[in-house]
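> Sequence first, predicted model second:
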Amino acid sequence: MFSDPATLEILKHCPSLRPYSGRGMYGQQCPALAVDDVPSGIQELFESAREHLSADQALDGLQGLVADFRTDALGYRSVMYWPQMDWSDLEPQEEEAA
């Protein structure tokens, strides 16, 4: 659902991106933003999209990210995360030896 290139490109360029494994995820890691509050996380997503994608690509990528995220408290901060995505989708793929 969210492994489209525009979505991954937006997340990849967010400075607060980190892996996250929340309650009920049984160790599986997903992409997350560790932010002061949800509005600052939304702003970070929009800034990343604006800087790295065309307007059409940005709209496509942001639509799913903004519509379907979860939040948890992280001390005095918040974490916005996407449990339906896998953290490995954002890691660089190792090239096979020739």
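The structure has been received and is ready for your questions. Numbering: from 1, shown residues only.
> only C-alpha atoms for contact and neighbour calcs from this point on.
OK.
> Secondary structure element holding Gly64?
Taking DSSP states H and E as the criterion, Gly64 maps to helix 55-67.
> Just the buried residues of that helix, please?
Gln57, Ala58, Leu59, Gly61, Leu62, Leu65 (16 or more other C-alpha atoms under 10 Å).
> mind listing what the residue nearest to the first one when sequence neighbours are not counted touches?
In this case it means Gln57. Using C-alpha to C-alpha, 6 or more residues apart in numbering and skipping the chain neighbours, the partner closest in space to Gln57 is Ala6 (5.8 Å). Contacts for Ala6 were tallied using C-alpha atoms under 8 Å, 6 or more residues apart in numbering; they are Leu53, Gln57, Ala58, Asp60, Gly61.
> Second structure for comparison follows:
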Amino acid sequence: MRLVILGGPGAGKGTQAQQLCSNLSIPLLAVGDILREAIAEDTDLGKLAVSYVERGELVPDATMIQFGVKLIVKSWINLVFTPVLIPLNPP
């Protein structure tokens, strides 16, 4: 299942998405969370976006697309390369 939740700032997109994902047992992929994380960690993408965010402006599409790609790759890696625990001393 794929859901896209759209709305203005403060409309409750994140709150609704968390509840839906919890109830439906589906992963939550939030580009806004990746954006805030990148700004907090002072990454290259975060540095590109921070001036727009501080002015309350929309981050340009080209920059957001880069965040989206990062999010998709990160999610794909987490889904594909789930760690498998192998006992070091099998019985």
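Nice, I can see it. Predicted model only: the values in this text are computed from it and were never measured.
> Got a TM-score for the pair?
Here the TM-score for the pair of chains, by TM-score structural alignment, normalised by the length of the second structure, is 0.28; 41 aligned residues with a C-alpha RMSD of 3.9 Å.
> sorry, back to before: any chance of the contacts of Ala6 of the first structure in JSON lines, plus distance to Cys30 of the first structure?
Supplementary listing: the contacts of Ala6 of the first structure in JSON lines, determined by distance: C-alpha to C-alpha, whole Å:
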{"residue": "Leu53", "distance to Cys30 of the first structure": "22"}
{"residue": "Gln57", "distance to Cys30 of the first structure": "22"}
{"residue": "Ala58", "distance to Cys30 of the first structure": "21"}
{"residue": "Asp60", "distance to Cys30 of the first structure": "20"}
{"residue": "Gly61", "distance to Cys30 of the first structure": "17"}
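> what two of the residues you listed are the furthest from one another?
With C-alpha to C-alpha as the measure, no two of the contacts of Ala6 of the first structure lie farther apart than Leu53 and Asp60, at 10.1 Å.
> Next up, the contacts around Gly32 of the second structure.
The contact partners of Gly32 of the second structure, by C-alpha under 8 Å, 6+ apart, come to none.
> Which residue ranges of the first structure form helices?
Taking DSSP state H, the helices of the first structure run over residues 5-12, 38-52, 55-67.
> Tell me which of the ones you listed approaches Ser78 of the first structure most closely.
Per C-alpha to C-alpha, nearest to Ser78 of the first structure of the helices of the first structure: helix 38-52, 7.0 Å.
> Which neighbouring elements make contact with the closest one?
Where contact means 3 or more C-alpha pairs under 8 Å, 6 or more residues apart in numbering; DSSP states H and E, helix 38-52 of the first structure is packed against helix 5-12, strand 30-35, helix 55-67, strand 77-81.
> ok and the first one relative to strand 30-35, angle-wise?
The reference is to helix 5-12 of the first structure. Here the directions of helix 5-12 of the first structure and strand 30-35 differ by 50 degrees (axes from the mean of the first three to the mean of the last three C-alpha atoms, to 10 degrees).
> Okay then, goodbye and thanks.
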